[in-house]
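K.L.:
Below is the structure, and that's it, no one-letter string:
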């Protein structure tokens, strides 16, 4: 029996609710497709005099959830007092006069390939993932746990996917590889203490423009330092270390056993029959076009060899896999490179909370230095540097935009009261990095003040990063999309293309 993503939750016709959601790609919060796009958006040829329009064919976005500290990544303050600089010092990089945190020695060696922004800023230090990754103009904590709230705006990758869908000359999911993919699993789905968070979803564009989520299958090997000392249990965390014998699959793709040899045409017919039957349980007002797109995508993921090959990190040499690091973030970055090489256009890799949401991932309200030294910085350093060098060596870096960002930064002053110290939420200034795809190689843009607490020069907002991303991807950063009430939404909010970031 061929079983697709089995679950104990069954609909009345025997097909599980979860199976239908994942196989059909109909979303995470119900069977209805009431978010079908009633939209109009244009991507006319850009008349901008700015350089680099359309330089990037694809984008890999690396998101460090929880908020990475600017002092212990790209903006150390070696001249600041100890309560500002902390235990980790700055080290020289391949850019004369520029220092990174000593926990990033491999990244320091590739600084001449990067564009580092030290003056990111916005007013919402609230784990505002949806705000940081969309054109949304304002944010409240109430929205954070409501990923399908009508007030949400579409994720930057979803906007790109939507505009590509309507762009002349861009084929739909070339060779079966989806244009828009998320790794290593559905965002914030692997925690015990909170539901799914807002952020990487298509909002009113329709769930067919959500990322196609991969699924990690593998064994975590190492216990990560605790997020909180009162944390009731320890977690063997895949972001700390994983068994090399791991893999990524798309939900519904590669799930059947190797010995199953059912004819591909027969497989397609059987799946169509299952989906048609299950469809009767779906909302009767579902949009026919949206359903058809998701059904077609599900079948493509199940049957296309190119999809399975692109996700098969086992095809890479043991040496290269080791360079990325045998961690979930490292192997996800490697999978992202394989996916863009195979034709995907926007791949998001999340360093996500695991086990516990509260103070999870990079949210170091406690145990700041043990987590940075033993867990966060080594894994990030290996993966990020390996990705940039791998893309460069394959001739892909010039046409692949790499973004590395968080939702905000962390406080300039260390809180020494918790064991292991802490830095708390801070959005007045923080750092990010870009590479490839038409960005200004070997540049440091903007400056924070002497303690890394405020912007001293060249403030840049997340919306500016989105506008610049669209520009480099050949999409009009001033495009407008419309929701179901025909209200206009500028794709980058009030963001502007930042010339300082362009080659």
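P.N.:
Thanks, I have it. Because the structure is a prediction, the values reported are computed rather than measured. Numbers count the residues shown, from 1 in each chain.

K.L.:
going forward, measure contacts and count neighbours with C-alpha atoms only.
P.N.:
Will do.

K.L.:
Give me the neighbour count for residue 64.
P.N.:
Per other Cα atoms under 10 Å, the neighbour tally for residue 64 reads 23.

K.L.:
my bad, residue 350
P.N.:
Using other Cα under 10 Å, residue 350 has 23 neighbouring residues.

K.L.:
in the stretch 301-450 of the chain, which spans are helices?
P.N.:
Per DSSP state H, counting those that start in this stretch, the stretch 301-450 of the chain carries helices over the ranges 305-311, 318-324, 328-342, 368-371, 377-393.

K.L.:
In addition, the following structure is provided for comparison:
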């Protein structure tokens, strides 16, 4: 079978027939479904539909708000930690010392310092979908029936309803590899949820080892430390992204390598038609054929075509080169691209800094994010794309105000207050929204929930947060769950 998406099911015909958007569903413009794509290209005064596309930078594991976007320079040492803060280009606004490029460019961003909720677990599903509540079983089961669709899946679903033609470049793409796949089983969150697996992201794949071998420590005495060649710490210029994850039958890479396009498509058809549930693969097959026949996605992933000086600005790391690939995918016609800084090789890695937080923030995490984010904004602006591209930097929670007495310092999970950043289409520039208390532990002004962020991202993409989505039984759900659009974030 041809593996393109994360699963091989399709939502039933009942959903296909009944999933119609009613008048007023795309509030506030009252648009019907065929008007969705046009709405996204006609900005309104409140930012609705001002973004034609979006890049989500997802920092799995959760950055410390105090060491990045919400420092507390006057707090006691056990709150401040070993790292300091620096003055940004905005008067009176400081950021962590590990983000000097961000500090110099804060006039281009909106920083949200007042995100919060009550679930200090790695809740990617809660952070990136409209699901109203979360728990450990939900966040531990990719196919829990309670899952709502990832925001990128909502974009894909609505666009597919407006135009069922398979795009040459996937509308919902995830870099650099399937979520969670480099440290164990896949994690929930960025999937089609009740819309069905047909709207899971299309995953990239990256198989090269990193250039730097680092000792990783999960902080769990029952888990041995491990030497890991982590590509987030460095990659070689020739290391390449693949179109999709490895498959033991037929992959896009193998399909692309056949002698002629006809042979490629016929081979794919024969392989899929041999499967018992071949009818369920129609959407996957159509997408695979469109991707293979156009070659646009393969070309976009070929970051080696970029000048060395451009690649160096992003950083010769997996995150940096993934951000560059994301920009190229949007140029090729993509709509929603996620770049995830994921765990690699061992649990409690990525931005999950329970131990060795100080050296990891100083030497890896801070510099990697700092370079890639600003290079991405620079490139989008230079190409005239930033005005209609939304850029979102987000995670699932924050970290404890008090530094833990562990090797290298560390902070544990904390959901009551954390930060995010926004730039580009629809979002304000040079604005700081919300405020936390003296130790960065609780929100005291402008509380914002993850559902509000989902609603606001949908809004700038031309999707009213009350837009009706339907599950397999035809039951309606608002696209952003209980979230509401936050004008404080909008330009």
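P.N.:
Noted; the coordinates are in hand. Nothing here was measured: the structure is a model prediction, and the numbers come from that model.

K.L.:
what TM-score do we get after superposing?
P.N.:
In this superposition the chains share a TM-score of 0.90, using TM-score structural alignment, normalised by the length of the second structure; 465 aligned residues with a Cα RMSD of 2.0 Å.

K.L.:
okay, the helices of the stretch 301-450 of the first structure, which one's buried deepest?
P.N.:
Mean neighbour count (mean count of other Cα atoms under 10 Å) peaks for helix 328-342 among these, with a mean of 25.

K.L.:
average offset between that one and the second structure?
P.N.:
Its match in the second structure and helix 328-342 of the first structure itself, once the structures are fitted together, sit a mean 0.5 Å apart by mean Cα distance after the TM-score superposition for the first structure.

K.L.:
packing partners for that helix?
P.N.:
strand 58-64, helix 305-311, helix 318-324, strand 346-351, helix 377-393 (3 or more Cα pairs under 8 Å, 6 or more residues apart in numbering; DSSP states H and E).

K.L.:
sorry, back to before: between the helices of the stretch 301-450 of the first structure, which one is nearest to residue 139 of the first structure?
P.N.:
Among the helices of the stretch 301-450 of the first structure, helix 368-371 comes nearest to residue 139 of the first structure, with 26.8 Å by Cα to Cα.

K.L.:
In the first structure, point out the residues matching stretch 185-195 of the second structure.
P.N.:
The aligned range for stretch 185-195 of the second structure in the first structure is 195-205, by TM-score structural alignment.

K.L.:
Now do the buried residues in that stretch.
P.N.:
Buried residues in stretch 195-205 of the first structure, counted by 16 or more other Cα atoms under 10 Å: 196-205.

K.L.:
repeat for stretch 272-288 of the second structure
P.N.:
272, 278, 280-281, 283-285, 287-288.

K.L.:
One more: stretch 159-174 of the second structure?
P.N.:
Along stretch 159-174 of the second structure, these residues count as buried under the neighbour rule (16+ other Cα under 10 Å): 159, 161-162, 166-174.

K.L.:
List the contacts of it.
P.N.:
Stretch 159-174 of the second structure is contacted from outside by 33-37, 152-153, 155-156, 200-204, 283, 286-287, 290-297, 329, 332-340, using Cα atoms under 8 Å, 6 or more residues apart in numbering.

K.L.:
make it 7 Å
P.N.:
The contact list for stretch 159-174 of the second structure, computed with Cα atoms under 7 Å, 6 or more residues apart in numbering, reads 33-34, 37, 152-153, 156, 201-204, 286-287, 290-291, 294, 296-297, 333-339.

K.L.:
Got a ChimeraX select line for the buried ones in the residues you listed?
P.N.:
Only the buried members of the contacts of stretch 159-174 of the second structure enter the following ChimeraX selection, criterion being 16+ other Cα under 10 Å:
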select :33,37,152,153,156,201,202,203,204,287,290,291,296,297,333,334,335,336,337,338,339
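
K.L.:
Which residue ranges of the stretch 201-350 of the first structure form strands?
P.N.:
212-217, 247-250, 346-351 (DSSP state E, counting those that start in this stretch).

K.L.:
The shortest one - contacts with which helices or strands?
P.N.:
In this case it means strand 247-250 of the first structure. Where contact means 3 or more Cα pairs under 7 Å, 6 or more residues apart in numbering; DSSP states H and E, strand 247-250 of the first structure is packed against strand 212-217.

K.L.:
Quick check: the strand it packs on compared with the second structure, mean distance?
P.N.:
Counting by mean Cα distance after the TM-score superposition for the first structure, strand 212-217 of the first structure comes out at 1.3 Å.

K.L.:
Farthest pair within the buried residues of stretch 159-174 of the second structure?
P.N.:
Spatially, the most separated pair among those is 162 and 174, at 22.3 Å (Cα to Cα).

K.L.:
which residues does residue 350 of the second structure contact?
P.N.:
Counting by Cα under 7 Å, 6+ apart, residue 350 of the second structure touches 60-61, 341-344.

K.L.:
Take those residues and lay them out in JSON lines including distance to residue 179 of the second structure and neighbour count.
P.N.:
Rendered in JSON lines, the data for the contacts of residue 350 of the second structure read as follows (distance: Cα to Cα, whole Å; neighbours: other Cα atoms under 10 Å):
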{"residue": "60", "distance to residue 179 of the second structure": "10", "neighbour count": "24"}
{"residue": "61", "distance to residue 179 of the second structure": "12", "neighbour count": "27"}
{"residue": "341", "distance to residue 179 of the second structure": "10", "neighbour count": "26"}
{"residue": "342", "distance to residue 179 of the second structure": "7", "neighbour count": "25"}
{"residue": "343", "distance to residue 179 of the second structure": "9", "neighbour count": "23"}
{"residue": "344", "distance to residue 179 of the second structure": "10", "neighbour count": "20"}
